[in-house]
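Novice: Build me a model:
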Amino acid sequence: MAKNKKHKILSTATQLFANQGFDNTTTLQIAKEAGVTEPLLYYHFKGKEEIFTEIIRSIFQDYEKMLEELPRETETEFEKINNLIRLHIHMAENRPNEGRLILANCPSKLKNESHTCQKIVDRQQEIIVDYLRECLEKGNASGEFDAQPVDHLVVVMLCLINGILRKKLLGKKEKISYEYTAIDFCRKAIVKHS
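Specialist: Predicted structure coming up:
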């Protein structure tokens, strides 16, 4: 039963932080909307910052697991890039509260190098950069790609993915996915033309 209450506090806080921001959300509001008392909230968490940190860690653990589950053995290296773009669009469409929570609340915390947000953003960038670099280098070596300079293209592709996420999460609700346009753009930019 206690685990259910803790989960309810976290899911309620995720929604509140995403919709109205960390600073505009109180522990009393979280408790009330989660259907628990404020003392019970403090039984599970030291305060709002600890709730936020646990949410961020949980989101990133799920995200890292999804990245690890991307197929490593594909017919082409471009298929891996395609899968990476689709994963991010899928996340934005199916987990919008989590994405908005990060985009709306983490930037102000990035000035503090020891904050969980900074550590997670650094780790996320490292994972994606390594993934894209490996795809581009293998694709260049096999003759599938004509992708030079690799490090510059990795940064451009990372910006493209992050930009699509921001547009999907913070822009007006649109039925446009951008998925096919982003994938086609990357294909035209890196796949070797015969």
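
Novice: Going by C-alpha atoms from here, please, whenever you check contacts or count neighbours.
Specialist: Noted.

Novice: wait, residue 168 sits on residue 92?
Specialist: Yes - the pair residue 168 / residue 92 is scored as a contact, 6.2 Å apart, by Cα atoms under 8 Å.

Novice: One more, please, to line up against the first structure:
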Amino acid sequence: MTRGFSRLRREDLLKTACEVIATQGFGNTRTVDIARAAGVSQALLFYHFETKEQLIAEAFAFAARQHLDAIGKIERSPQTPVERLRALIRLCSPGSSPAGWRIWIDAWSESMRNPELEATTRRMDVHGRNVLKDIITSGVACGEFACVDPEASSWRIFALIDGLAVQLHVHHKIISRRKVTLLVRTAAAMEVGLTLDLL
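Specialist: Next up is the predicted model:
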């Protein structure tokens, strides 16, 4: 009973932390802000999280869990490599989920000062790249793709996605969502030897 309540309270605090961070950013969020928004004392906050850094890292992981679940569904899907690549590109497109991308971009920046957050963002980045690499590898194995180095291709595709996300969400109106989507689809198609219409 107590453990169940504790787990529920911890998830409530993480959800509130995400809401505060989305408004104020990682760097401007104080533990007192999260405690006030949650209607609890800072002592209770630190009962669940030993440090602010741990709280921030876990809040980011909590916010990103839905994205990871979606990647997991693509990873386990019985669809063809082409269909899975199309789904992953759509999910990770810089034009999708503006609020989610703002948190990601802010998390990358804060990761230079927060080792726990850096470890979390790195783990999630690596996972996404590995899923993409495995999709490309399976596509090459069954003859759907032509790619000599799936790992290098996964790096280039995600580097483009991440870079364009920064341009789209930080430098407003410098590039359109439609143009960003076309650039990502074109690059991904070229990396695996497909025509653009297939992605």
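
Novice: Superposed, what's their TM-score?
Specialist: Once superposed, chain against chain, the TM-score is 0.72 (TM-score structural alignment, normalised by the length of the first structure); 188 aligned residues with a Cα RMSD of 3.5 Å.

Novice: Trace residue 73 of the second structure over to the first structure, please.
Specialist: Matched to the first structure by TM-score structural alignment, residue 73 of the second structure sits across from residue 69.

Novice: what's that match in contact with, if anything?
Specialist: Taking Cα atoms under 8 Å, 6 or more residues apart in numbering as the contact definition, residue 69 of the first structure lies against nothing.

Novice: 10 Å instead?
Specialist: Shown in contact with residue 69 of the first structure (Cα atoms under 10 Å, 6 or more residues apart in numbering): residue 63.

Novice: One more: residue 4 of the second structure?
Specialist: residue 10.

Novice: Tell me which helix or strand it sits in.
Specialist: For residue 4 of the second structure, the element it lies in under DSSP states H and E is helix 2-24.

Novice: And the match of residue 73 of the second structure, how far from residue 40 of the first structure?
Specialist: Distance from residue 69 of the first structure to residue 40 of the first structure, counting by Cα to Cα, to the nearest Å: 36 Å.

Novice: Equivalent analysis for residue 63 of the first structure, please.
Specialist: For residue 63 of the first structure relative to residue 40 of the first structure (Cα to Cα), the value is 29 Å.

Novice: Also residue 65 of the first structure?
Specialist: Distance of residue 65 of the first structure to residue 40 of the first structure, given as Cα to Cα: 31 Å.

Novice: out of the two, which sits in the more crowded spot?
Specialist: The residue with more neighbours, out of residue 65 of the first structure and residue 40, is residue 40; 14 against 11, by other Cα atoms under 10 Å.

Novice: Am I right that the more buried one sits in a strand?
Specialist: No - assessed by DSSP: H, G, I helix; E, B strand; the rest coil, residue 40 of the first structure does not belong to a strand; its assignment is helix.

Novice: Now do it against residue 48 of the first structure, distance only.
Specialist: When distance is defined by Cα to Cα, residue 40 of the first structure is 13 Å away from residue 48 of the first structure.
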